[in-house]
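> mind looking at a prediction? Sequence and model below.
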Amino acid sequence: MISSLNKNSLYAILLLFCLGFTWGTSFSIAKFAMESGITPLGYSFWQSLGPAIIVLIFALIQNRKLPPLNSKHIVFYFICGLLGIALPNLTMYFSASHVPSGILGLIVNTSPIITYILSLLFLIEKFSWQRSSGILLGFLGIFILFFPKLSNYSEYKWMLFSLFTPFFLASCTIYMVKYRPSKTSSIELSSGMLFASTLLILPLVIFSNAFHPISFPLNTPDLFIIIEIILSSIGYILFFELLRIAGPVFYSLVGCIVALAGLFWGYIIFNENIKPIEWLSVLLILSAIILVTKKKINDQS
């Protein structure tokens, strides 16, 4: 019979893979949307508002009441919306026009290392050679995937600027774990965070005239937006739930799964063969997940 700890670990791994493949698929859809002429801000607005509405509907069905709107929760929503969505999206979008996507992917995936360092500084995690080795193995696997993209690039100022993206994401992760309001479900927190990020992004969309209207019948770009709204809605619920049961360091490995998702969709959609060196990367990433998972995962309420 599987012990309680093993069940929790398996549940966390399942959430990690589901979230990673959801976000990995989302990145592919976002690329198609950008190539179809949708502005990054216009796209980002719908990816906040659309999931906010869907997640709110599920929250109302589940709890039959609105998410908490007291001062403590509102501050939590806006800080998470700022650090977890608005700021990292802006820094990533500005960097994307100057930094090749492969290099940007490598930089964004430094988030596990930053998250682990912040977890130690804020006393959320105790130092563990096992977990440190797992984080480094995961990053090494990511590095192997993206290393061929590094050879002919020298715009280091923009590379340094793009480091704000993983720093904001890691900071948001730490904040969520340390200050998550008690007795509030993952779906309620997701809804509040998404509405907060929508309110933060809306002025930028208006002042930059970047709003993209969705019209029916749906054309191809609008269909991409709708599909991404559905995936994002699922992803944000998985995101909070994974943080709740497994903590920030384990969650930070989601970037590794996103990278594997990129390999998977490249093979399925673009018929790209997976090279032996990429199989080594897969092996390193899976080893990293095993090492980090072996540490006890707390089943918090």
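Thanks, I have it. Predicted model, so just to flag it, every value in this text is computed and none were measured.
> only C-alpha atoms from now on, for both contacts and neighbour counts.
OK.
> three-state assignment of residue 154?
What DSSP: H, G, I helix; E, B strand; the rest coil gives for residue 154 is coil.
> please read the previous query as pertaining to residue 126.
coil.
> next one: residue 69
Of the three states, residue 69 takes coil under three-state DSSP.
> run a quick neighbour tally on it.
Look at residue 69: counted by other C-alpha atoms under 10 Å, it has 11 neighbours.
> do the same with residue 259
24.
> host element of it?
Here residue 259, judged by DSSP states H and E, is contained in helix 254-270.
> and after that helix, which helix or strand comes next?
Following helix 254-270 in sequence order, the next helix or strand is helix 276-293 (DSSP H and E).
> which other helices and strands contact that following helix?
Helix 276-293 sits against helix 129-146, helix 220-252, helix 254-270, with contacts defined as 3 or more C-alpha pairs under 8 Å, 6 or more residues apart in numbering; DSSP states H and E.
> nearest to residue 115 among the ones you listed would be which one?
Smallest distance to residue 115 across the helices and strands packed on helix 276-293 (C-alpha to C-alpha): 6.2 Å, for helix 220-252.
> buried sites along the closest one?
Neighbour counts over helix 220-252 (16 or more other C-alpha atoms under 10 Å) mark 221-226, 228-252 as buried.
> just the angle between that helix and helix 276-293, please?
Angle, helix 220-252 to helix 276-293, by axes from the mean of the first three to the mean of the last three C-alpha atoms, to 10 degrees: 50 degrees.
> off-centre distance for helix 220-252?
How far helix 220-252 lies from its chain's middle: 7 Å, per C-alpha atoms, centre = their mean, to the nearest Å.
> go on, stretch 84-94?
So, by C-alpha atoms, centre = their mean, the centroid of stretch 84-94 is 12 Å from its chain's centroid.
> ditto for stretch 126-139
Here stretch 126-139 is found 20 Å from its chain centre; the criterion is C-alpha atoms, centre = their mean.
> now stretch 193-206
Centre-to-centre, stretch 193-206 and its host chain are 18 Å apart (C-alpha atoms, centre = their mean).
> adding another structure so you can compare the two:
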Amino acid sequence: MTAQPAENRTASRHTIKSRDDLSDRQSVQRESRETNAVILRCLVVSLGIIWGLQISLAKIAGEDVGATSAGLLLMHIFLATVFAAFQVTKGQWFVPNQREIGFYAVSAVLVNIAPLWLELTIAPHMSAGLLTLISCMSPIMTVVFVLLVRAEHITWSRVLGVLVGIAAVVVVLVPKASVGDAEFGWTMLAFVLPALMAAYGVFMKQAWPRGRTPLQVSTGILIAGTVMLVPIHFTTSALPLEEMRSQYASIPLLMLAISIGFEFYLFALLIRLGGAVIASCADYVAVLAGLGWGFILFGERPDAGLWLAVGLGLVALWLICRQRGTAS
């Protein structure tokens, strides 16, 4: 048998080694993808739990101090300070241009000031589970807005998702309207919450500041909200400083502000790591978490109608988010 030349044996060893190295790299990449998937799932669940908890905290804070300009200003000062310090520490501080300032001002109203005021006003008069379900319908209303302005392609999956979402709304409203439930008016007002978030979603997609990260945008929105609330509070309150001092020590208000801070951070992190589609999956968790927190903190027990509405709402979210995922 003819002996194999030395250079061929060396080449063979190099080929085998290269294959082994490639296999090792593929194995490491596969393990890394699996680890990242687990991390993303944990972040989605955490965000959903915090979203669900936020409504219950708003219910407690609303009963404690109500919806006041002082409370909104204190929360914005706290959050803006924390996020600005984080940006400075990371060396990501920025100076917005004139167009960005307008974006941050509009966003502050749509995503912070108006929704927080509504939550603190409405939450004490509704069950936490029902309010969480309604607030998580923003993806459904986003599709309605998109279809109305023809901003994106219309698909049957989205249309069906909207129809199922409407069915969930009917299941919630009709029984309350028919028996003259005192919660009916508050329930109707609660639908402004997802409408505001949907409007912000469409606005954000069209006007997002170029080159800014989600955390930078969150910081800009919080600072803009703080700047806007200062004159509002000092012109509408008879005793502005005394009112701020009286609410400064409100534990429920502080806990609500902390939950909002974690929500902003986790949402920005999910957007960066997994994209908007992954982040939107937290709505599924939030609906169930809202029911769970309502039971734990207030002893709420959903009736059959609410469970049906929850089921329809989850199906509607799945149809819409599934379509977004396919498009992505």
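The structure has been received and is ready for your questions. Everything quoted here is computed from the prediction, not taken from an experiment.
> just the buried positions in the helix holding residue 259 of the first structure, please.
Neighbour-count burial for helix 254-270 of the first structure, counted by 16+ other C-alpha under 10 Å, picks out 254-265.
> need the residues you listed in TSV with distance to residue 181 of the first structure, can you?
Putting the buried residues of helix 254-270 of the first structure into TSV (distance: C-alpha to C-alpha, whole Å) gives the following:
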residue	distance to residue 181 of the first structure
254	23
255	26
256	28
257	28
258	28
259	32
260	33
261	32
262	34
263	37
264	37
265	37
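> sorry, back to before: so the helix holding residue 259 of the first structure versus helix 220-252, what angle?
Between the axes of helix 254-270 of the first structure and helix 220-252, defined by the same axes, to 10 degrees, the angle is 140 degrees.
> what does residue 71 of the second structure correspond to in the first structure?
In the first structure, the residue matched to residue 71 of the second structure (TM-score structural alignment) is residue 43.
> helices or strands next to the helix or strand that contains its match in the packing?
Secondary-structure assignment from DSSP H and E places residue 43 of the first structure in helix 40-63. Counting contacts by 3+ C-alpha pairs under 8 Å, 6+ apart, helix 40-63 of the first structure packs against helix 186-207, helix 220-252.
> next, count neighbours for residue 35 of the first structure.
Neighbours of residue 35 of the first structure using other C-alpha under 10 Å come to 11.
> okay, it and residue 187 of the first structure: tell me how far apart.
Look at residue 35 of the first structure and residue 187 of the first structure: by C-alpha to C-alpha, to the nearest Å, they are 32 Å apart.
> same deal with residue 161 of the first structure?
From residue 161 of the first structure to residue 187 of the first structure the distance is 32 Å (C-alpha to C-alpha).
> ok, those two, which is more surrounded?
It is residue 187, of residue 161 of the first structure and residue 187, that has more neighbours when counted by other C-alpha under 10 Å, with 26 against 13.
> give the aligned equivalent of the more buried one in the second structure.
Matched to the second structure by TM-score structural alignment, residue 187 of the first structure sits across from residue 215.
> find the nearest non-adjacent residue to that match, please.
Once flanking residues are discounted, residue 215 of the second structure sits nearest to residue 268: 5.8 Å by C-alpha to C-alpha, 6 or more residues apart in numbering.
> residue 163 of the second structure too?
residue 316 (7.9 Å).
> surely that neighbour meets residue 139?
No: checked against C-alpha atoms under 8 Å, the pair residue 316 of the second structure and residue 139 is beyond contact range at 9.1 Å.
> which one's more surrounded, these two?
Neighbours per residue (other C-alpha under 10 Å) separate residue 316 of the second structure from residue 139, with residue 316 holding more: 27 against 24.
> aligned counterpart of that one in the first structure, please.
By TM-score structural alignment, residue 316 of the second structure lines up with residue 288 in the first structure.
> that match contacts residue 130, correct?
No: the criterion here is C-alpha under 8 Å, and residue 288 of the first structure misses it with residue 130 at 9.4 Å.
> now residue 26 of the second structure: which helix or strand?
Using DSSP H and E, residue 26 of the second structure sits in helix 6-64.
> who are the packing partners of that helix?
helix 114-122, helix 128-135, helix 251-273, helix 282-298.
> wait, which of those helices is closest to residue 151 of the second structure?
Using C-alpha to C-alpha, these put helix 251-273 closest to residue 151 of the second structure, at 21.6 Å.
> quick one, the closest one and helix 114-122 angle?
Relative orientation of helix 251-273 of the second structure versus helix 114-122 (the same axes, to 10 degrees): 140 degrees.
> which other residues reach helix 251-273 of the second structure?
Residues outside helix 251-273 of the second structure that contact it (C-alpha atoms under 8 Å, 6 or more residues apart in numbering) are 40, 43-44, 47, 50-51, 53-54, 57-58, 60-61, 64-65, 71, 75, 78-79, 214-215, 218, 247, 276, 278-279.
> now the end-to-end length of stretch 100-114 of the first structure.
First-to-last residue span, stretch 100-114 of the first structure, C-alpha to C-alpha: 22 Å.
> ok, now stretch 184-197 of the second structure?
End-to-end distance of stretch 184-197 of the second structure (C-alpha to C-alpha): 21 Å.
> give the buried residues for it.
For stretch 184-197 of the second structure, by 16+ other C-alpha under 10 Å, it's 184, 186-187, 190-197.
> tell me who's in contact with residue 89 of the first structure.
44, 165.
> which one in the first structure is aligned with residue 100 of the second structure?
Match for residue 100 of the second structure (TM-score structural alignment): residue 73.
> give me the element its match is part of.
Under the criterion of DSSP H and E, residue 73 of the first structure resides in helix 71-81.
> how about that helix: buried residues?
By neighbour count on 16+ other C-alpha under 10 Å, the buried set for helix 71-81 of the first structure is 73-74, 76-81.
> reformat those as a markdown table; add distance to residue 297 of the first structure.
A markdown table is the format used below for these (distance: C-alpha to C-alpha, whole Å):
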| residue | distance to residue 297 of the first structure |
| --- | --- |
| 73 | 26 |
| 74 | 29 |
| 76 | 24 |
| 77 | 25 |
| 78 | 28 |
| 79 | 26 |
| 80 | 23 |
| 81 | 26 |
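> mind picking the two most distant members of these?
Largest separation among the buried residues of helix 71-81 of the first structure by C-alpha to C-alpha: 73 and 81, giving 12.0 Å.
> about what we covered before: wait, which of the buried residues of stretch 184-197 of the second structure is closest to residue 30 of the second structure?
residue 197 (36.7 Å).
> report the separation between the residue lying closest to residue 103 of the second structure once chain neighbours are set aside and residue 100 of the second structure.
In space, and not counting its chain neighbours, residue 103 of the second structure is closest to residue 207: 6.9 Å by C-alpha to C-alpha, 6+ apart. According to C-alpha to C-alpha, residue 207 of the second structure stands 9 Å off from residue 100 of the second structure.
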